[in-house]
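Peer 1: any chance you could fold what I've pasted below:
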Amino acid sequence: MDTAAIETLEAQFRGDIIEPGDTTYDETRALYNGMIDKRPRLIVRCTDTADVVTAVQFGREQGLVIAVRGCGHNGPGLGSCDGGLLIDLSTMKGIYVDPDSDTVRVQPGCTQGDLDHATHAYGLAVPAGIVSTTGIAGLTLGGGHGYLSRLHGLTVDNLIEAEVVLADGRIVIASINRHDDLFWALRGGGGNFGIVTSFLLQAHPVHTVYAGPILWDMAHARDIMAWYRDFLPKAPRALGMFLGLKRVPSVAPFPEALWDRPVCALMCCYNGAEEEGRTVMQSVREALPEPLLDGMMSMPFPAWQSAFDAILPKGLQWYWKGDFVHELHDDAIDAHIENASRIPSGSLSLMHLYPIDGAVHDTQSDAMAWRCRDATWSMVIAGIDRNPANADAVTQWARDYWEALHPFNAGGGYVNFMMEEGSERIQATYGSNYERLARIKGHYDPDNVFRVNQNICPA
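Peer 2: From the prediction side, this is the model:
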């Protein structure tokens, strides 16, 4: 790639073009996961769909590896590449809410927090994740589960249509009625099939929620996990609740007396009035021991979604592994307790069990690429630390924990909770849907242009 090629690109491109040596290069290329460092040959920051088309065509003409980044929240750093072209969508942040249809059209540079902010003014929300700095594009294409999933399904269950730039530069609309095979694949198949430049999402009535963390000493974890296993499938769908084993972060708003203490946590969100939420939670409080902290209160939904953003800023050391869980056996609980007891002191490392039930089970496993409708939980084990010197320690802890639990679990995991783990894990995740995904990939991206991802090889 010579100077003349870049000059030609500059004449056709409306966004910023950033090269190594430019003053903004290091800041722009930095990833959410501070454990990973990549150096693209060129970064192009798109302003609109036309810029995305130009970037894709340029990358193909120059024979460059192409990586695509929405908000850069990807754990294994698959939103960038070494020596290739990074197509950065982070400045494409348009959002339009239609209150007549309860839908929202959102561009791929938006975070979950951007989306929550826009929809909250209308008393609406889209089911999504649990950290507001997460990019809505990667979250949606991978599936998207969080506090509203038991009531309203996955993020991808609420995708109505997508505008997509294909590998050959064409722009198409994918929906149940147009390019329905592509639409089927986009819903859980990640960025394998094109660059989505606009998502049309179904929103739902959500405004004030009764939400917060409840923490117990780790000594109670075995009893709480067994109770959680039995309670959650019978709980009202309006109650989103996930279980975590972790240390209390050494920051406000947590009481200093609890900092770094190993705990079992229930992170709860009841979509409704505080009085209703208290009634639902009464059986929880009666069944379980006295907690160290009960922080549940009435609050706007975006406040709960962003409550812990400050604890997980960009640049931490991350290593995570995921599995889908069908049953939480007693032996598995014992393995959880044993490994959680070894969470490195001072780290933010954790294990979370997110519910995959309720409305998620209302959709058939072959209705879209996201297949694991028969799972009960999505498990993530994340080694997280502020200090790069501790990266190896938290990585080893996460690997050991996952290897101890994996024999109890399904073969695949949530793609947004995977590092680069090889094709066998990808095939296990998609199971009986994988062959169809490979055929669709072969139709829309036969040259595997979009391969810097959890890759599905074209048939």
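Peer 1: for the rest of this, base every contact and every neighbour count on C-alpha atoms.
Peer 2: Fine.
Peer 1: can you map out the strands along the stretch 301-450 of the chain?
Peer 2: Counting by DSSP state E, counting those that start in this stretch, the stretch 301-450 of the chain has strands at residues 317-325, 350-355, 377-385.
Peer 1: to G422, which of those strands lies closest?
Peer 2: Ranking these by proximity to G422 (Cα to Cα) places strand 317-325 first, at 12.7 Å.
Peer 1: please provide the structure for the following sequence as well, for comparison with the first:
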Amino acid sequence: MDAELATIVKVVTPAQIPYDEWDERSSRWNLFSETETNVRIIAVPSSQVDVVGIVRWAAKHQQTDIGVRAGGHGFFSSAAVVVDMRQGFDYATVNQDTGVATIGMGQTLAALDERTHPWHMPVGVVSHTGCGLLLTGGVGYLCKSHGTSADNIIEVTIVTSDGRVHVCSKDKEPDLFFAVRGAAPNLGIVTEVKAQCYKVPDAMCTLRAWPSSLENVQRLIDWADQEAVLNDPNMTAYVALMASPDKQALCSIHVVCVGVESNENDQKYKDLIGQLDNTGDIVLLPTSRVPFSTPQTMFDAGMSKQFWYVSQAYFPGNKTLTPASLKDCVDAYSKVPLADTNAMVIWEQRGSDTTSAYHQFPSDSCAQPRHGQRWECYVFYGTADKDNAETCRTQGRAMKETILKHAQPGGRSHLTKDEPSRIEFYYGDNSERLREVVAKYDPLRIFATCNGMKF
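Peer 2: Model (predicted):
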């Protein structure tokens, strides 16, 4: 079977290349995935014809454990066959008049940002992520001003399990276009997207930290919830519990402002951020204008390849975080053995439901739902120590349960198959429609169980 694949497309196996190269090609961001299934072969397409050949081979042999590496660190949970898109689809061009970019699905977000400059796509906040994120969310510093990555995709080219190439949009195969923006790994292999980008000035940024305490966390949330911050679509705040380099518990705030660069705007942002001055903070990044690429790379080091437990929850409606919910999180975080666990709890502000672009797209406009939430909360618990992995996962689940006393579940709770009802958990009210679309476009069920899902 694998010998046949080698006649269709370039393949790489562990016997062909040095261990270090194989490890780089086959590695997954979440090492829990590697405890489930070892990658046995990697297909390296150089063209869309190659991708069609790979998909037809998979359909012929009912090869259902396929994962796609779209440029950067990959999820591809439980994938024995990896399709590495980096050789043939590592490109991006942008129309300098309209800002519409044509994006190959074989590059990192950092490469995309560099190639489309001075235009920028609303993307995530870790630059070594692959472009697959564009199709499964993409929330970041432009979220309040322009929505998510998925909201800004205009057209998607995808190869489905019957070997057909579809070019879908809101006017052409709209059901597929709805589904692929949120559930692409379960529908086929995406080779290219067209998306709207935006010109963004240098960003006004700051990053500050304090010793972790309920008082400090509450002050940061209150600051972010004031109308001048909440209702400014160009101002985004992230509040987090995190560890210092010497493994002490900290709370921090990262503020990114992408409003037009002017004396008036700059003074407004400096005055707002200045409200945090002289409160015992540790200034990690002084308030200043920096290239937009700077905040895009700020969290790269902390998101390295490890055994990760990841969960996501949202606080439905335009509501702030209650003191009780913050107290429970701070208390739980104080008990985490930070010497052994890379633990982060991050509250991301999505903005007011009346002023933030994130909320202007209906929840059923694409498969990835939204809930009118002002705040979302992410839990990242990681360890590089395999012997500590299960303990880390248990700790992460405990923090998730602490948060869910006050919030609703939502998002990819874990990147492996350890959670029940993951489809409903992530896609909510869009689940039924999404199941119908997956059944229509993947009747052979080649992709229906990929990426830890099971349609």
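Peer 1: about what we covered before: make JSON lines out of the strands of the stretch 301-450 of structure 1 and add distance to F183 of structure 1.
Peer 2: Shown next, in JSON lines, are the strands of the stretch 301-450 of structure 1 (distance: least, Cα to Cα, whole Å):
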{"stretch": "strand 317-325", "distance to F183 of structure 1": "24"}
{"stretch": "strand 350-355", "distance to F183 of structure 1": "25"}
{"stretch": "strand 377-385", "distance to F183 of structure 1": "24"}
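Peer 1: element containing the residue most central in space within structure 1?
Peer 2: Geometric centre of structure 1, nearest residue: L139, 4.2 Å, by Cα atoms, centre = their mean. According to DSSP states H and E, L139 of structure 1 maps onto helix 136-142.
Peer 1: need the residues that contact that helix.
Peer 2: For helix 136-142 of structure 1, contacts defined as Cα atoms under 8 Å, 6 or more residues apart in numbering pick out 70-71, 73-74, 107-112, 115, 128-129, 155-156, 186-191, 196, 370, 414-416.
Peer 1: next: stretch 329-345 of structure 2.
Peer 2: Stretch 329-345 of structure 2 has contacts (Cα under 8 Å, 6+ apart) with 212-214, 240-243, 247-249, 377-383, 388, 392, 395, 399, 402-403.
Peer 1: and what about the residue mapped onto Q282 of structure 1 from structure 2, helix, strand or coil?
Peer 2: Matched across to structure 2, Q282 of structure 1 falls on D271, judged by TM-score structural alignment. Classification of D271 of structure 2 using DSSP: H, G, I helix; E, B strand; the rest coil returns helix.
Peer 1: neighbours of D271 of structure 2, just the number please.
Peer 2: Residues within reach of D271 of structure 2, counting by other Cα atoms under 10 Å, total 12.
Peer 1: same check on the one 3 residues further on?
Peer 2: A total of 12 residues lie near G274 of structure 2 under the criterion other Cα under 10 Å.
Peer 1: residues contacting M1 of structure 2?
Peer 2: Taking Cα under 8 Å, 6+ apart as the test, what M1 of structure 2 contacts is H61.
Peer 1: number of nearby residues for the residue mapped onto Q107 of structure 1 from structure 2?
Peer 2: Under the alignment (TM-score structural alignment), Q107 of structure 1 pairs with G104 in structure 2. Using other Cα under 10 Å, G104 of structure 2 has 24 neighbouring residues.
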